[in-house]
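Participant: pasting a predicted model and its sequence here:
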Amino acid sequence: MGWWVDVLQSFLLAGSALFSIVNPIGGALLFAQVTGGRTHAERVTLARRVGIYSAIVMLGALWLGAYLLAFFGITIAALRIAGGLVVATTGWRLLSAPEAQEQRKQQQAEGAKDSDDIAFFPLTMPLTTGPGTISVAIALGANRPAEGAALAAFAIGVSAATAAISAAIWLSYSWADWITGLIGPSGVRIIARFAAFILLCVGVQITLNGVLDVFRIAGIGHPA
């Protein structure tokens, strides 16, 4: 029972963090804008490809990002602290000024309207899984347990969360017109602010884990 609780906790942690930064519902607005001149069938095909590409980007950052940084001599504790600060800063920026982030993505979307093959660039990167998403994924990967059942539970949980986010991207983009008509820009902004607050909390938690690692390495523990 305890093992499945660990899986669920990993799923919720990774899912909330990735959903907050990816924001598939907000991305559906941009997807509709970029693909405005295409048929519904073409949009569905593009949405499926973006979902697959996004899964590859997130899984790659989750499982390879920490090893790449470790190659340069960066410890897991340092990576957790730095990654947590990046995640928290991103959450704070989205929480305090989401309009600026939305405007930047809209400007990127405007330049992509006339492209033929836009599934990977710019729809996947940077509009859906850009540098912010990669930073969050690397920070989450650095937060993984060292070995054993805890690592297996973490791997299953975060991989399932990545698959769920990719599916959410696929569905949201496939039904972009319906979503934008139902929720509207103001509803998307409300969802984005709530997601940004969750992202801020996740970043603080990852940073706290890194600080605790430093104390553990230094042999500083709680008094008996």
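Facilitator: Nice, thanks for sending it over.

Participant: for the rest of this, base every contact and every neighbour count on C-alpha atoms.
Facilitator: Will do.

Participant: now name the helix or strand holding the nearest residue to residue 149 once chain neighbours are set aside.
Facilitator: Nearest non-adjacent residue to residue 149, counting by Cα to Cα, 6 or more residues apart in numbering: residue 3, 7.4 Å away. If you go by DSSP states H and E, residue 3 is part of helix 2-22.

Participant: do the same with residue 115
Facilitator: Residue 115 belongs to no helix or strand, assigned by DSSP H and E.

Participant: which of the three states applies to residue 37?
Facilitator: Secondary structure state of residue 37, per DSSP: H, G, I helix; E, B strand; the rest coil, is coil.

Participant: what's the burial count for it?
Facilitator: Neighbour count of residue 37, defined by other Cα atoms under 10 Å: 12.

Participant: which stretches in this structure count as strands?
Facilitator: Counting by DSSP state E, one finds no strands in the chain.

Participant: how much space separates residue 137 from residue 55?
Facilitator: Distance from residue 137 to residue 55, counting by Cα to Cα, to the nearest Å: 11 Å.

Participant: likewise for residue 145?
Facilitator: In terms of Cα to Cα, residue 145 sits 22 Å off from residue 55.

Participant: more neighbours: those two, which one.
Facilitator: Counted by other Cα under 10 Å, residue 145 and residue 55 do not tie: residue 55 has more neighbours, with 22 against 14.

Participant: setting aside sequence neighbours, what's the nearest residue to that one?
Facilitator: Closest residue to residue 55 apart from its sequence neighbours, by Cα to Cα, 6+ apart: residue 166 at 5.5 Å.

Participant: that older thread, hmm, residue 148 and the residue nearest to residue 149 touching each other?
Facilitator: No - when contacts are counted by Cα atoms under 8 Å, residue 3 is not listed as touching residue 148 (11.1 Å).

Participant: the structure to be compared is supplied as follows:
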Amino acid sequence: MDSAAFITTFVTLLIVMDPIALAPLFLAMTRGMDQARRRRIAIRACVTSALLLCVFAAFGEAVLGFIGISMPAFRIAGGILLFLTALDMLFERRTKRREDQVDNDDHDDPSVFPLAIPLIAGPGAIATVILLTGQQEGITGLSWVLGIMFVVLALVFISFLSAGLLERALGKTGINVVTRVLGMLLAALAVQFVLDGLRGFGLAA
């Protein structure tokens, strides 16, 4: 994997998982819990997300081939999905939907739902790992994508543990600004995925 592919993979996964925006949601879901319990929930959520994304990264393309979906077609569909996610980030709809999921959750342990699924390993993240692994060749490319994914999940874990500090440092306005900037970057990356898919069909230069 060259440096450009490395940066693209890291930035895409970082934007889609969005550790900064997840921090205040984690804080809301673990309100009143002690630090030890919060740590256990954070670990369980990140491990569950990692296992789910590993399965899709390793077998997602094979499943697509089995049901007759070509990788260029999935790149176009995935790019459109990521573009819609970017629009949600730009207009705050994504944050509002995540907050609604938090408000509607009555479980004592939110680690699997809604933290792991769908907040960390949601449709956007699943589509992204399939797209990124499809762009790399062989086990080496898969290993690189998974390695970068684990780094991003580590950042998510760190953001969970420092959720209170992060929220106080950035404030609601700061988090909104960061989310919008990341949304702009994700929109550009989504368009690139669509162009790559069109190029696979010979429809773009």
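Facilitator: Structure received. Just so it is clear, the model here is predicted, and its values are computed rather than measured.

Participant: overall similarity of the pair, as a TM-score.
Facilitator: Overlay of the two chains. TM-score (TM-score structural alignment, normalised by the length of the second structure): 0.90; 205 aligned residues with a Cα RMSD of 2.0 Å.

Participant: re earlier: which strands and helices lie in contact with the helix holding residue 3 of the first structure?
Facilitator: Under the contact definition 3 or more Cα pairs under 8 Å, 6 or more residues apart in numbering; DSSP states H and E, helix 2-22 of the first structure sits against helix 131-142, helix 148-174, helix 176-217.

Participant: rewinding a little: and for the aligned partner of the residue nearest to residue 55 of the first structure in the second structure, the neighbour number?
Facilitator: Alignment note (TM-score structural alignment): residue 166 of the first structure maps to residue 153 of the second structure. Residue crowding around residue 153 of the second structure was assessed by other Cα under 10 Å; the count is 23.

Participant: and if you look at residue 209 of the first structure?
Facilitator: Neighbours of residue 209 of the first structure (other Cα under 10 Å): 16.

Participant: which residues does it contact?
Facilitator: Neighbouring residues of residue 209 of the first structure by Cα atoms under 8 Å, 6 or more residues apart in numbering: 77, 80, 81, 143.

Participant: so the last one touches residue 80, yeah?
Facilitator: So that's residue 143 of the first structure. Yes - between residue 143 of the first structure and residue 80 there is a contact at 6.3 Å, judged by Cα under 8 Å.

Participant: what sits in contact with each of the two?
Facilitator: With Cα under 8 Å, 6+ apart as the test, residue 143 of the first structure and residue 80 both reach 206, 209.

Participant: compare the two (neighbour count), which wins?
Facilitator: Neighbour totals were compared for residue 143 of the first structure and residue 80, and residue 80 leads with 28 against 24 (other Cα under 10 Å).

Participant: map the more buried one across to the second structure for me.
Facilitator: Per TM-score structural alignment, residue 80 of the first structure is aligned with residue 75.

Participant: distance of that match relative to residue 59 of the second structure?
Facilitator: Applying Cα to Cα to residue 75 of the second structure and residue 59 of the second structure gives a distance of 16 Å.

Participant: just residue 124 of the second structure next, same as before
Facilitator: Relative to residue 59 of the second structure, residue 124 of the second structure is positioned 17 Å away (Cα to Cα).

Participant: related to what we said a few turns ago, quick one: the residue nearest to residue 55 of the first structure and residue 139 of the first structure, what's the gap?
Facilitator: 19 Å.

Participant: with residue 85 of the first structure instead?
Facilitator: 9 Å.

Participant: run a quick neighbour tally on residue 15 of the first structure.
Facilitator: There are 20 residues near residue 15 of the first structure, going by other Cα under 10 Å.

Participant: now for it: what does it line up with in the second structure?
Facilitator: Structural alignment places residue 15 of the first structure opposite residue 10 in the second structure (criterion: TM-score structural alignment).

Participant: got a list of what its match touches?
Facilitator: Residues near residue 10 of the second structure by Cα under 8 Å, 6+ apart: 148, 149, 152.

Participant: switch to 10 Å and redo it
Facilitator: 4, 145, 147, 148, 149, 151, 152 (Cα atoms under 10 Å, 6 or more residues apart in numbering).

Participant: stretch 60-69 of the first structure aligns to what range in the second structure?
Facilitator: Mapping stretch 60-69 of the first structure onto the second structure (TM-score structural alignment) gives residues 55-64.

Participant: what of stretch 179-187 of the first structure?
Facilitator: Under TM-score structural alignment, stretch 179-187 of the first structure corresponds to residues 166-174 of the second structure.

Participant: ok now the matching stretch, how far from the chain's centre?
Facilitator: How far stretch 166-174 of the second structure lies from its chain's middle: 21 Å, per Cα atoms, centre = their mean, to the nearest Å.
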